[in-house]
Every structure is written in structure tokens, then in C-alpha cells.
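Colleague: structural data only, the sequence is not supplied:
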């Protein structure tokens, strides 16, 4: 009997293992399923979804229930842990990459037709000869005009795999027949450095709009070009820069810091500390740097500002930054969706956390701007509330504070005139852009032929254009009451900047928009005082 047991036990174990493998293949369990299978809390949620799927009286889209559940869970963590549904993942990821594959045009719809605003710099369409004002009517024989054509379907026709060809039929005013363009789809740069130019004979300016995969490379190229033009000092404009990849911010900070200087350190749930130091010889370690920040400068922008301020390098100019000192990691959820989960806090070299307080009410957290507005902080540095317990001292003896944002070394108040605020909304909302496009459509050949040098010499936005803009505003949006008064020169400046952007790109736009900018004027003054 004992011998027979010895025979049957291995046989039974073998059969059980085989059945387990077969059953596992049928059920397609993943590693994470088995990893969490013993956790009652996770089983509870899984069972509830199954009950709704199989037993509930009505058909229910459980995918949407799961999305809502995930969002609710994350809302109870912190304001920056977020869920990215699968349908949004590609778009969100693309925005943080340095390029995308396509034909490279910005466009909007006029009537039922897509019209090119401008070919994107360095993209296939620019190289092939597509111009602003061109109507793209067909792509590989597929019609792209008509009331039932969605923007998504248009983009789907124009995007494709790198190197693939697309044949476009284009209507261009002044041409009798449709024009044919054969374009090889390619990588189109999504630039994060909007502008790089000289403010004075020694002061170079660089505007960074976010920290994407290619930001450091773009910044390094801009820095090299400005040095060739004689830049001995650099203005790094990080205003309204919401952040992005931490590694890119670290690389930029390293350009100004000598080897072995601490850039930041992070601390995770277990208390493990990871320090990041400057590691290489930067291109501007011996130059003067001014970092511009405001209430819209967050995360990676604050890493750069905090690293330089705490190492007594350069001057931080502007207003207190946003106050985001949390580090996220993107984690895939297995169905094309992902979660960006806060995994650590980061600290500036002196040891301060710049994360502003948050609690259960995320609405209060995101409405912090209005609180700053009401308490006068945007107008006076004296209105900035600081905690003495969060007081730190840099190696050079400068006093800095934690607890919510980077407080600049030199404060510059915000323009709060209603007209200026309104103009900025019209500028950033695209309203001015649509007007300028329609204006240029009246004489597209002229505007497409004008050189940047000619543009700069002409009063291209005159009083007649202002009157047309006011009329356009009344016609398009009767609820908008555009006031001119003494701010007509500012309105002309912004309209001129938008036209320059559509004709010559973001560098020309920033250059004109920045004329008379309070913070930039302050930096120019500081630069002259230190000569």
C-alpha cells in the first residue's frame, strides 16, 4: 500500500499541474493578477465589477465605471497623481515628446475646409513648399472637406508611419488648377524652446515652454548660438512653464553649476534619499544667469530655479512660483491606459520642500491663484506669507523659504489692468490668431512674399486694422466688449506679434510680445547696473 501511494502521488501532482497550466492559459491570468490575488481589498473590487458585468439587470459599460473608480481613488491621494485613459494616452504622450510623425502643418477649419495656418518649421510640408493659406482638399484621393469630416479623421489621413508617402491636392489662391504635392511623412519637431535672441549686446534670452524629451538639446543649441552672438549673460524664461521631464531640468541646471554641486534630492515612501549632483562642465558655469518665474512656473521649472538659487548662482526674477514638489512616475495599467503616480517628494539643495499644502479639497488647491490675487501677493512681495519654521540659508548666506513655491530674489508685480488681462486672454485663446489669419487671407500673396526685415520696418498693424479687429470681435463674439482706450499701442503690439508668428514662427512672436515686458525690462536694468 505504501508503494502504491508513492506511485499515485507524483501522478496526481502531475495531473494537477497540467490542469493548472491549461486553466491558466484559458483564463489568461497576468502576473499582476496572481500577485494581488490574495489581497481581499483588490478581490472585492474585482468581484463587484464581475457582478455588474454578469448579473446586473441592465447593460452597463463597466469600462467607464472602472475609469470613474480609478479617478476617485487618485483624487484621494494628491492633486498630481492622475489617470490617463487609453483614448487620451497617445495624445498626452505625444505632447511630451520632442516630435511627431506627420506632414507638419498647423491648420484650422474655414467653412468646411481645412486651411494651413503655417507649415511647421523643419517639417516635411515646409520643405515641400506648402504655404500659409493653402487649402488641403484631398489626401491620397480621400476628400478632406465637407461638413461631416471630423478633425480626427483629417489628422488620421495626414499622419502615418515615418517615410510613408501621401499625395495632396491643394487649392491655392491665384492658381488656376489644384496643386499636387507628394510628401514623405517624417518627424516634425515639437519645439519646447520658443525663442532665443539677444536682448542687448551681452544679454541673451531663451524661452522654454515645457520640459519635453528634447528640451535640453534644444536649449544647448540655443545657448551655443547666443554665445556666438556675444552673450555673456543669459535670461532663462520659465514663466508659465508647467514642468515635464525632471531629467531635462537637471541637465539645464547642470549648465550653470560646477561639478559636484547638489541640484536636488528626492525622498520616497520608505525614506530613501537619492541625491543628484552636477556632473559635467557646463557651457555657462562662469556666466551670469537670470531665471524668470511666475505663478505658472511649476515642477521642473522650480527644480531649475531652486537649484540655482540655493547654490547662490544667478538671480531669480518675477513672482512666487506655483509650488509643486512632487515626483510622478508613469505606470501602464495593461489596457492602453496609464497612471502618473506620485512616488517621491523632491527637495532643493538647502533641504526645503517647495510643495504647497494640499488636503482633501483639490478645488482649493487649484484655486490658489485666486487666493494669491486677493491677498495682494501678485502686487507686493510683502504680501507673501512665509513660515519662519521653513526658513533656510544658502551657502552664501541668503535666506530662502520652503512651504510653497520659489520666492524670487527680485520681485516684479503683475500687470492687473483689466484691459491688459483681456488682451492676454484674447491672445492666448486664439481669438487674435483667427482674426489675423482672416486678415492675411485678403491678400495672401502679399503677406507670404514679405520678408521679416520688411515686416519689421512697416507699420503693418495700423488704426484701420484695429477698427477691423473691433468689428470682428463684435461680429464673432457679441459678448466680448473689447476696450481700447490708452491701451491701443498694446493691442497693436499683440496683433503684430501674432502676425509675425504666423509668418515667421515663435521666435518672432516672442520677440515682439516681449517689448515693454516689465520683468524683462527689470532684468535689462539689473544687467546694466552690474556692468
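Modeller: Alright, I've got the coordinates. Bear in mind that the values here come from a model prediction, so they are computed numbers and not experimental data. Numbers count the residues shown, from 1 in each chain.
Colleague: for the rest of this, base every contact and every neighbour count on C-alpha atoms.
Modeller: Fine.
Colleague: shouldn't residue 138 be within a strand?
Modeller: Yes - with DSSP: H, G, I helix; E, B strand; the rest coil as the criterion, residue 138 is located in a strand.
Colleague: you'd agree it is up against residue 144?
Modeller: Yes - at 5.4 Å, residue 138 and residue 144 qualify as touching, with contact defined as Cα atoms under 8 Å.
Colleague: these two: which is more packed in?
Modeller: More neighbours surround residue 144 than the other of residue 138 and residue 144, with 24 against 20 (other Cα atoms under 10 Å).
Colleague: for the more buried one, give me its contacts.
Modeller: The neighbours of residue 144, taking Cα atoms under 8 Å, 6 or more residues apart in numbering as the test, are 113-114, 136-138, 154.
Colleague: this is the other structure I want to compare:
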């Protein structure tokens, strides 16, 4: 913290724990009468901060003092009530809107030059003909190369108002002169549906990575397309999905449940209960559903799994979910920052809360994964701890439990071997993407003209590529012993090539090949 000596840090931290609640004095809700009523404790803390700002002997960064105070207050409430800085709020808002305004490229900064990884599907650059490997050298006459420009600055030149024009001059390998593109900036989708394709003749697969403003619309479009392809069953993959907007989740559940089925209950501070029911608009009410979850499936993901399980609709496959049953609302604080405050608890249709305990503090709460690992829960369903007092029964007679996550109907263990876990980290890290980009650059014309059918039939990830990748990782400080996982590494190398050439749908198809949970769902489907 700049602006004041470290020796005064205990004093400032003490302010964070003061008895008053300055946050309440700063909030401004038109729909909350009485929230701003006089409170001497609020005035006390506000006055103390004023004294420090105007009378304290040394200069103090008051913004930092207020941030410490707000964080200290929220930390004592629950693990999911958090303060969001102005910078974080802008980024978060964009990611949850489902789109942003710009030219629509992902890029690396290579030798101080914008090197396009991929023109994003549905964006202006893809429509204009920008390709992976292109170097964007000029934007409206401004040189974007040979300068110490941050990614934020580069983004500034590429983003702009919707429908505004930008003239790009692009260097493409093999073409001596610069290519000129006149692009009109537009909305670029930030997709929350990573993949939608058929696993078998009747079983469709949809993977959702979060619940943003556009998630339900993306999901419904995918569901309709899979129905056209003959899907009478859907595998909905919510693994590692941390949640998002509750409303998007309930609209998705509505597509599977019959009219007037209870989907969700929420209870606020005053005890008021709100119930959400399915409507008549479901387009997959007669189809079967499998929901894939794991220990990182949280919040809105658990709402979907709980609603379907409690209504005896389909099967939940995987491992016990995260256990977040608290509802947050983001509230602006007037200076561009915001607070995400827990305003209610939600309950599944049988009345169970799946919120895991947080009475022992945030550290213990967020270390829950380690506890599950140590007690063997990730590899054996018998190690899952249940509490008889939190036992519930569905209308179909199925026993379910509250108290910490959704327990699946069909358990699939996790491969917890250290080597493979480390390798999985590498496979999903930025290193893999950067290596593949450099590999594609060696023969960009060939790769950019490779059809999807040719790609599927060609063994691109061979032993040489594996050796090149392990050498690349060694230069990054990681020594990989991959002999036992040679096949897995080849699989991810080819999948990442697919990601950069064709997008996430083909990527997921490749990594799902031989995936234990996906294989289990296919097995369950064929047993019917």
C-alpha cells in the first residue's frame, strides 16, 4: 500500500474491524427504504476516516483505507460476499454480458507485433477474412509494431464504439504487400457453450462453461440443432462450471421439466420464500438427460443438477459438486466499484440446501477440495460423508442429501495420480496454446488451408511434436516425464491445433474421446 508507512498498517487494519459498517453509508438503493437511515456507528467510522484524511500527520491513501475497510467487513460475512474494484468490475461485466464490441480476434504479442491466433467466430474480423497468423501492423494509420505497447493499449486501438470503422493493414506470410481491411466494429460473441455435437445417433452433447447473459439462448439454439440431428437424449456437461446468472440456469432447466414442476426455492433475510416453476415452453420434456458434474461445478450448475435430480428427471453423473447454495447480487458503490453481496439462500425442490459449511472461516472453506482428496472421496463414492438429518426423498422415492453439494446418482472416480494431474495442468495451461501457435507458424499456409476432414484423417501430433513440446516446456522450466502419457499428450496437442484452426467445438470432441465420464454416459444410454 503506497502513500503511508508500513508501521501504520496495524492502525489501518484496525479500521477494517471497527464496529461500524461504513459500507452501508455508501450504498444507494432506490428500492431499499430505510437502508440509509441514520446510524451512529456508520457515522463514527466515516468520521474517523475523515479525521485520518484531513488531520493525520502523514499522507494516507484514503482509497486504500476504504478498500481495506470494505474487504474486512465482507470477509466476516460469508465466502462469497466480495468487493470488486473498478478495474475488476469492468472486466467481469464484459465477460458476463456474452459479447463485447471490437474487431473480434484473439492474439499474441510476438516480437512487439499483434499476431492473430484466430479470428473469433461470428465477429467482424472473421467475416472480413482475417486469418490465424496474420500480423496487424496498423490500425487507422497508427503503427502497432516495434513499440513497447501493453496488451491493454493494443486492445484500445482495436476496440471502439459499435459500428465505428477501423482500417487495418495486415502482413500475411507469403504475400509481399500489406493487405488492407476496412472493418466495422461490432458485437463479438463470448461463447458460454463450448461444444454441441452428437456422441451417438441418439445422444447429443452440450458443454456449458458459465452462465452469462447469452447462455440460455446459446444453449437453446444448440438443443434445437441437436434435436434436428436426431437427439432424443442429452448429455449436459457442467464440469468445472463455476456458475453465474441464476435466471439463465432456471430457463435451461425449464426445457427439460414438465409444466408447473418446482425448480427452485430461494429464501431471503426476512424469511420470504420465492418459488420458481417450470412453464409450458420446454422443448425437451420427453427426452432423457444426463448431467455431468464434478467438484468444481458450482452455484447455477448445482441448481440445474438439483432441480433435475429432485424431480426424478434423468441422471446426475460424476462426483459431488462444489456446494454453493448462496445467491449474490452485484451492487454498484458509486465510484465504478461494486460489492457482490449474498442476499438469499437457495434450496432444491425437495427443500434441501446444498451450501457447504463456512463457519470455520474462508481458508477452511476454500481448502475443501484438499479435504475431499485426503478422505478419498474423489476416488470412492463410499467416502462421501452424508448426514442422516439432511436426508430427503424425491417424489420418485430416490434418497438425496443436503449439506454440501449435489451427490451424483452415478459416481465416476477422478484419476488422482500426481503425474497425470501435473500433466493436465500443463495441457490446460497457456504453454500448450503458445507452442501450437509457433508450430502452426512454421507452415501457416498448409494449416490454414487444411479442411476439417483432412485434419481428422491426418496424424498431426506425432512423436516429433511430442519431443518438440517437451523441449519447449524444458525451456520454460518444466521437465516432463510423459512416456506413460504419450497418448494423452498427443490427444491434447491435436485438440489444441483444432482449437486454433476450427474452434472449441472440435477441441472438445477430441479431448472427450476416451473421457471416463463421457464414456459412462454413452454406456448408460446404450443400456436402456
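Modeller: Noted; the coordinates are in hand. Everything quoted here is computed from the prediction, not taken from an experiment.
Colleague: residue ranges for the strands of the stretch 301-450 of structure 2, please.
Modeller: Under the criterion DSSP state E, counting those that start in this stretch, strands of the stretch 301-450 of structure 2 are mapped to 315-318, 326-332, 338-347, 391-393, 399-401, 410-411.
Colleague: typo on my end, it should be the stretch 151-300 of structure 2
Modeller: Taking DSSP E, counting those that start in this stretch, the strands of the stretch 151-300 of structure 2 run over residues 165-171, 179-184, 186-189, 193-198, 203-208, 233-237, 262-268, 273-277, 288-293.
Colleague: which one of the ones you listed lies closest to residue 433 of structure 2?
Modeller: Minimum separation from residue 433 of structure 2 across the strands of the stretch 151-300 of structure 2 (Cα to Cα) falls at strand 193-198, 16.7 Å.
Colleague: gap between the closest one and the chain center?
Modeller: Remark: strand 193-198 of structure 2 is offset 16 Å from the chain centroid, using Cα atoms, centre = their mean, to the nearest Å.
Colleague: mean deviation, it versus structure 1?
Modeller: Superposed on structure 1, strand 193-198 of structure 2 shows a mean distance of 0.3 Å to its aligned residues (mean Cα distance after the TM-score superposition for structure 1).
Colleague: and for that strand, what's in contact with it?
Modeller: Contact with strand 193-198 of structure 2 is made by 204-209, 215, 218-219, 222, 226, 229, 231, 504-506, 508-509, as judged by Cα under 8 Å, 6+ apart.
Colleague: give me the ChimeraX select line for those, limited to the buried ones.
Modeller: A single ChimeraX command selects the buried members of those (16 or more other Cα atoms under 10 Å):
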select :204,205,206,207,208,209,215,218,219,222,226,231,504,505,506,508,509
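Colleague: on that earlier part again, redo the strands of the stretch 151-300 of structure 2 as CSV? Include distance to residue 523 of structure 2.
Modeller: Formatted as CSV, the entries for the strands of the stretch 151-300 of structure 2 read as follows, by distance: least, Cα to Cα, whole Å:
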stretch, distance to residue 523 of structure 2
strand 165-171, 50
strand 179-184, 48
strand 186-189, 34
strand 193-198, 15
strand 203-208, 11
strand 233-237, 12
strand 262-268, 28
strand 273-277, 32
strand 288-293, 12
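Colleague: between those strands, which gets nearest to residue 395 of structure 2?
Modeller: Nearest to residue 395 of structure 2, of the strands of the stretch 151-300 of structure 2 and by Cα to Cα, is strand 262-268 at 11.6 Å.
Colleague: Provide the aligned range in structure 1 for the closest one.
Modeller: Strand 262-268 of structure 2 falls opposite residues 262-268 of structure 1 when the two are matched by TM-score structural alignment.
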